[in-house]
Structure formats: C-alpha cells, structure tokens
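Peer 1: Mind looking at a prediction? Sequence and model below.
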Amino acid sequence: MRLAFFGDVVGRAGRDGLAEHLPGLRRRLGLEFVIVNAENAAAGFGITESTAKELFEAGADALTLGNHSWDQKEALTYIVREPRLIRPLNYSAFSDAPGRGAQLFETPGGKQILVINLLGRVHMDSLDDPFAAVDKELEACPLGAVADAIVVDIHAEATSEKMAMGHFCDGRASLVVGTHTHVPTADCQILTGGTAYQTDAGACADYDSVIGNQKEEPLRRFTTRISGGRYKPAEGPATVCGVYVETDNSTGLARRVEPIRLGGRLSETVPAVEAVAVR
C-alpha cells in the first residue's frame, strides 16, 4: 500500500502549495491514501469548512488537527458532520470535545486504514495520556487483522515525546509521524519492529518565515518581549513537506519510507518509484 502524510498546512500559501503539487504527486507515486495535518490551515490558526474543502479537493483523504483544533469556532460543528476530519484522540471523556480522534477509512481499492491523531503533553495543552489513548485504539483495531495500515500523527512540541511514541507503537502501526514544530527532521527510518517513523514531517508553508509566519512579529517578540499584533502566515511560495510510505500487503508494516519536499525554498526531495497506473 502506498501512503503519504503531509505536515502542517499554514495559511493560504500552504493550501495553494498542496493544490499545486498534490494531484501530481498522487499520480506520480500511485498514492492510495493521503493524510494532511490541517490545524493551521485557516489563516494560521485552526480550520474552517471552506479551507478543509480546499484540501479535500486538492487530494487529501483525511485531515488531522492539533492544539489549534478549535481556534475557528465553526470547527466545533463542522467536525461532527465531517468524518474525514480527525482531532486529538486524548481529550478527556469529560471534555465533551466533538468529533473523533481515530477513524477507520476504506480506500477505493477496499483496503482499511486507521488514522489516529494525538496531542503531546510536554510544553503543550494538558490532555489525557496519549500513550494510554493510542494503546487502547491499537488494541481495538490491530494492524494486519482489522486494519491494512495504521498512521499515527503525534502533534507534539518535544522531540523526545515524539520518539517515545514511535517506539511505543513500533510493530503495531505502519507510520508514526510528528507534527507541530513545522521543520522537517532528517531521521526518516523504519524502526526495529517495522514501523516507519519521522520526528516531524515539516510544514506545507512558505519557509521564508518563522515556522510559516511572517518574520516581523516573531522577531519583535523575541527581541523586545513586546507583542505588536497577531502572527500572520507568510505569503510566498510554499514548500510542500511530507513523508512517503510503502507498506507490506500482508502485515501492514513499512517496507519503505522517504521524505517528500517539493516547491518553494527548500531543496526538493521526491521518492523515485516505478511507473504505476493512474488510479
């Protein structure tokens, strides 16, 4: 099975970058399922119905969220109507958070893929234990028995927490990938148990920026400790950053993983694959 995951889409530039590059990538790589983290898609903060529809139209099959899930209040009702939108799994049962933190999808070819979104707790919002939450979900929907592939998006600040989650899920998920810090890491690998892993997928954003935001306000705050206004997404050409994974059809574990970087300012990296039929 051929999958791709794309990191945090930041504002209009990120949405436009995906719209430009994702349709061609789906054809070129023969992608059967595409997941996009979209928690910064609406002007850098949260998601709206219209911005989600842009990403679906570009070729995303599922959207994950994170600590900005509810910055746009319409997301609270939209997520109830849109099963392809996934918020962090580890909200407390007492929080009344709408939507779902895990969803089993079926590809056009009849394969089942489980998508899980988690929020880390180190230097982040204080939610329930993400390790206990994902353990319960993986036990309920085991890889190779119920799900043909499982992708875990760990939206977290700390590298150590993301790495720990990768090893915790090793052998039970096809891919564990970090989001939130917006900078693609160089540790793309297959762990010893067969799970593909990357600490951060990077962002779909203009990288002439501070993690996707226009430079002036972050620089002002760092140098003067005084806020001059809201952060605003940078508006130049976006680099589309993500991860490509091929899984074994019988076990669902990874047999290949490579980073994706296309367009914008970063050097381009796109997996070379044999020709496949357009799906």
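Peer 2: Ah, there it is. Values in this document were obtained by computation on a predicted structure and should not be read as measured data.
Peer 1: switch to C-alpha atoms for all contacts and neighbour counts from now on
Peer 2: Noted.
Peer 1: what about the helices in this structure?
Peer 2: Taking DSSP state H as the criterion, the chain carries its helices at 11-29, 49-58, 75-81, 130-140, 159-169, 216-224.
Peer 1: contacting residues for the residue most central in space within the chain?
Peer 2: For the chain, Asn37 is the residue whose C-alpha lies nearest the centre (CA atoms, centre = their mean; 3.4 Å). Shown in contact with Asn37 (CA atoms under 8 Å, 6 or more residues apart in numbering): Phe5, Phe6, Gly7, Asp8, Val9, Leu63, Thr64, Leu65, Thr179.
Peer 1: Could you check how many residues crowd around the fifth one?
Peer 2: As a burial measure, the neighbour count of Val9 was computed by other CA atoms under 10 Å and equals 33.
Peer 1: doesn't Asn40 make contact with it?
Peer 2: Yes: at 5.7 Å, Val9 and Asn40 qualify as touching, with contact defined as CA atoms under 8 Å.
Peer 1: For the contacts of Asn37, pick the one with the most neighbours.
Peer 2: Going by other CA under 10 Å, Asp8 tops these with 35 neighbours.
Peer 1: thinking again about what came up before, which one of the contacts of Asn37 is nearest to Gly44?
Peer 2: For the contacts of Asn37, the closest approach to Gly44 (CA to CA) belongs to Val9, at 8.1 Å.
Peer 1: List the buried residues of stretch 145-153.
Peer 2: Ala147, Asp148, Ala149, Ile150, Val151, Val152, Asp153 (16 or more other CA atoms under 10 Å).
Peer 1: wait, stretch 92-102
Peer 2: Gly99, Arg100, Gly101, Ala102.
Peer 1: which ones among the residues you listed are found in strands?
Peer 2: Ala102 (DSSP state E).
Peer 1: which stretches of the stretch 101-250 of the chain form strands?
Peer 2: Remark: strands assigned in the stretch 101-250 of the chain by DSSP state E, counting those that start in this stretch are 102-106, 112-119, 149-155, 175-179, 189-190, 196-198, 203-204, 240-247.
Peer 1: okay, pairing it with this:
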Amino acid sequence: MRLLFIGDIVGRTGREMLADTLPRLRQSLRPDFTIVNGENAAGGFGITAKIAGEFFDLGADCVTLGNHSWDQREMLSHIDEETRLVRPGNYPAGTPGRGATVLSAGGGRQVMVINLMGRLFMDALDDPFAAADRLLADIAMPRDVDAIVVDFHAEATSEKYAFGHYLDGRASLVVGTHTHVPTADHHIMEHGTAFQSDAGMTGDYDSVIGMRKEISIHRFVRKLPGDRMTPSEGPATLCGLVVDTDDKTGLAVAIRPLRVGGVLSTASGTAE
C-alpha cells in the first residue's frame, strides 16, 4: 500500500498550494490513502468545516489536527459529525471528536489513523504513550487493519524519537508535525515503522514557521506584544512524505520525502 502524508497546511497560501498540487500528486504518485494535517489551515489557527470539506474534495482521505484544534469554535460540534477528522487522542475524556479512526483505502483495505500530542513544551494533556497503548489495545496489523499511521503533534525532537521507538513494529508510520520544518531524518526503524520527526509545513517558507517574519522578529527583538500573528502569503512549498508498506505485515518497506514548489529544494516522493 502507498501512503501519502502532507504536513501542516498554513493559511490561504498553503490551501492554494494543496489545491493546485494534490490532484497532480494523486495522479503521479497514485497513493492508496492520503492524510493531510489541517490544524493551521484557517488563517493559521484551526480549521473550519468548509475548509475540511475542500480538503476531502481534493482527495484527502483523512485530516489530522493538533494544538489548534478548537481555535475555530464551530469544530466543537462539527468534529463529532465527520469521522474523517481526527484530533489528538490524549485530550481528556469527554472532549468532542475522536483520537483515532479506521477508514477505507484503495483495494478494499483499511487504514487506522491516530493523532496524538506531545507534552514537552506543549499543553499538559494526558500521557500520549499510554493513550497510544489504549488506542492500539484491540487493533493490530495485518489482522485488523492493513496500515496504521500516527501523526504525533509535538515540539521536542527527543519526545518524537522516543515515541517513534515506542511504536516501532506496531505502526506503519509515525510522523511528527507542529514544528513546521521538514527534517532530513526519514528512515525505517529497527522493527519496520517508517519515521520522520517532522514532515514540515505546506506554506510560505519566507517566513517564521509560516507566519509573517516582521511580526515574529518584532516580538523576539522588542519583547513586547505586537500585531496578531498572521500567515505569510508568499509562494508556498508543499511538504510531506510517501511511504510504501508490505501488504503482508503492514510495516514500511520505503519512505521518501516530498517537497514541491516555493523556496525549498525539490523532493519528488519517488525513488531516485
């Protein structure tokens, strides 16, 4: 099975890049299942039902979220209605939505998508390691699903690596989001789980992690409140990765970076 994961969509320029690029990627890469992180899609803060619907219309099979899940208040009700939207599964019990979902992929196969959030330098949520154990307690590859993808929305690289090793052999892919910079550490771990500590964002990289650089610089230099953070709107780079799995085990056999457009070097997501 081929999995396509696209990193955090940031603002209007990120959405436009996804709209322009995803249909072509689906033709050239022919993924069986596509996941998009959309937690910064609405002006850099959260996602709306309309934007989520646009992503699904473009070909996304699932949209994951993160620490900005509730910035657009309409999601508090809409997320219960849309099984293809996944928020971090270590929010407290009773939080709207779901931390995991199982969806259909090409060829009648099933993919489980899990979203969890780290705790280092982040909001103090429940233990993501224990939450992963709970979500995976009754589901395993290839008995119940053909692939398992975990979007680990976290700040610290150390926590992301520890989490990847913790799930090594139990998931097809563990990929970090949130820090908005694509890392060069994509590889398959010892027991067969593909890993990258951050997929990067889909947004304008002539910025400070997707936000207007002038506003960010002012805050760092002056240490005073300034204008509200707003997304930079120059040409975007789409960032993500492509993972191929073994249908007999669900584990990864290949992982390749994907970078299209904008100011970063290009990576096609295909074998060289």
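Peer 2: Noted; the coordinates are in hand. Please read all numbers here as calculations on a predicted model, not as lab measurements.
Peer 1: Could you check how far the residue nearest to the centre of structure 1 is from Gly193 of structure 1?
Peer 2: Per CA to CA, to the nearest Å, Asn37 of structure 1 is found 25 Å from Gly193 of structure 1.
Peer 1: just His167 of structure 1 next, same as before
Peer 2: His167 of structure 1 is 8 Å from Gly193 of structure 1, where distance means CA to CA.
Peer 1: Please apply the same query to Glu274 of structure 1.
Peer 2: From Glu274 of structure 1 across to Gly193 of structure 1, the span is 26 Å (CA to CA).
Peer 1: Kindly report the same for Ser250 of structure 1.
Peer 2: Taken as CA to CA, the span from Ser250 of structure 1 to Gly193 of structure 1 is 15 Å.
Peer 1: and Arg121 of structure 1, what does it touch?
Peer 2: Counted by CA under 8 Å, 6+ apart, Arg121 of structure 1 has contacts Leu127, Asp129, Pro130, Ala156.
Peer 1: Mind putting those residues into a markdown table with distance to Arg256 of structure 1 and neighbour count?
Peer 2: Formatted as a markdown table, the contacts of Arg121 of structure 1 follow (distance: CA to CA, whole Å; neighbours: other CA atoms under 10 Å):
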| residue | distance to Arg256 of structure 1 | neighbour count |
| --- | --- | --- |
| Leu127 | 33 | 16 |
| Asp129 | 30 | 16 |
| Pro130 | 26 | 21 |
| Ala156 | 24 | 25 |
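Peer 1: Adding distance to Lys162 of structure 1, write these out as TSV.
Peer 2: What follows is these, written out as TSV (distance: CA to CA, whole Å):
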residue	distance to Lys162 of structure 1
Leu127	16
Asp129	13
Pro130	11
Ala156	7
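Peer 1: Sort out which one of those residues lies nearest Gly263 of structure 1 for me.
Peer 2: Nearest to Gly263 of structure 1 among the contacts of Arg121 of structure 1: Ala156, at 25.5 Å, using CA to CA.
Peer 1: Trace that closest one over to structure 2, please.
Peer 2: Aligned counterpart of Ala156 of structure 1 in structure 2: Ala154 (TM-score structural alignment).
Peer 1: Look at the residue nearest to its match when sequence neighbours are not counted and say how many residues are nearby.
Peer 2: Closest residue to Ala154 of structure 2 apart from its sequence neighbours, by CA to CA, 6 or more residues apart in numbering: Gly118 at 4.4 Å. Close neighbours of Gly118 of structure 2, defined as other CA under 10 Å, add up to 27.
Peer 1: and what of the one 4 residues further on?
Peer 2: Number of residues near Met122 of structure 2 (other CA under 10 Å) recorded here: 13.
Peer 1: Make sure it is actually in contact with Ala156.
Peer 2: No: at 9.1 Å, Met122 of structure 2 does not count as touching Ala156 under the criterion of CA under 8 Å.
Peer 1: residue contacts, Thr179 of structure 2?
Peer 2: Per CA under 8 Å, 6+ apart, neighbours of Thr179 of structure 2: Ala154, Glu155, Asp198, Gly200, Ile209.
Peer 1: Spatially, which residue comes closest to whatever residue of structure 1 lines up with the third one, not counting chain neighbours?
Peer 2: Pointing back at Asp198 of structure 2 there. Mapped onto structure 1 by TM-score structural alignment, Asp198 of structure 2 lines up with Asp200. By the measure of CA to CA, 6+ apart, the closest residue to Asp200 of structure 1 outside its immediate chain neighbours is Gly178, 4.2 Å from it.
Peer 1: what's the spacing between the aligned residue in structure 2 for that neighbour and Gly44 of structure 2?
Peer 2: For Gly178 of structure 1, the aligned position in structure 2 is Gly176, judged by TM-score structural alignment. Gly176 of structure 2 is 18 Å from Gly44 of structure 2, where distance means CA to CA.
Peer 1: And for Gln72 of structure 2?
Peer 2: To Gly44 of structure 2, Gln72 of structure 2 is 11 Å away according to CA to CA.
Peer 1: just to revisit the earlier point, dump the strands of the stretch 101-250 of structure 1 into CSV; add distance to Ala254 of structure 1 as well.
Peer 2: Below are the strands of the stretch 101-250 of structure 1 laid out as CSV (distance: least, CA to CA, whole Å):
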stretch, distance to Ala254 of structure 1
strand 102-106, 18
strand 112-119, 13
strand 149-155, 9
strand 175-179, 7
strand 189-190, 7
strand 196-198, 6
strand 203-204, 23
strand 240-247, 4
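Peer 1: Would you mind finding the most buried of the ones you listed?
Peer 2: Across the strands of the stretch 101-250 of structure 1, averaging neighbours per residue (mean count of other CA atoms under 10 Å) puts strand 203-204 on top, at a mean of 34.
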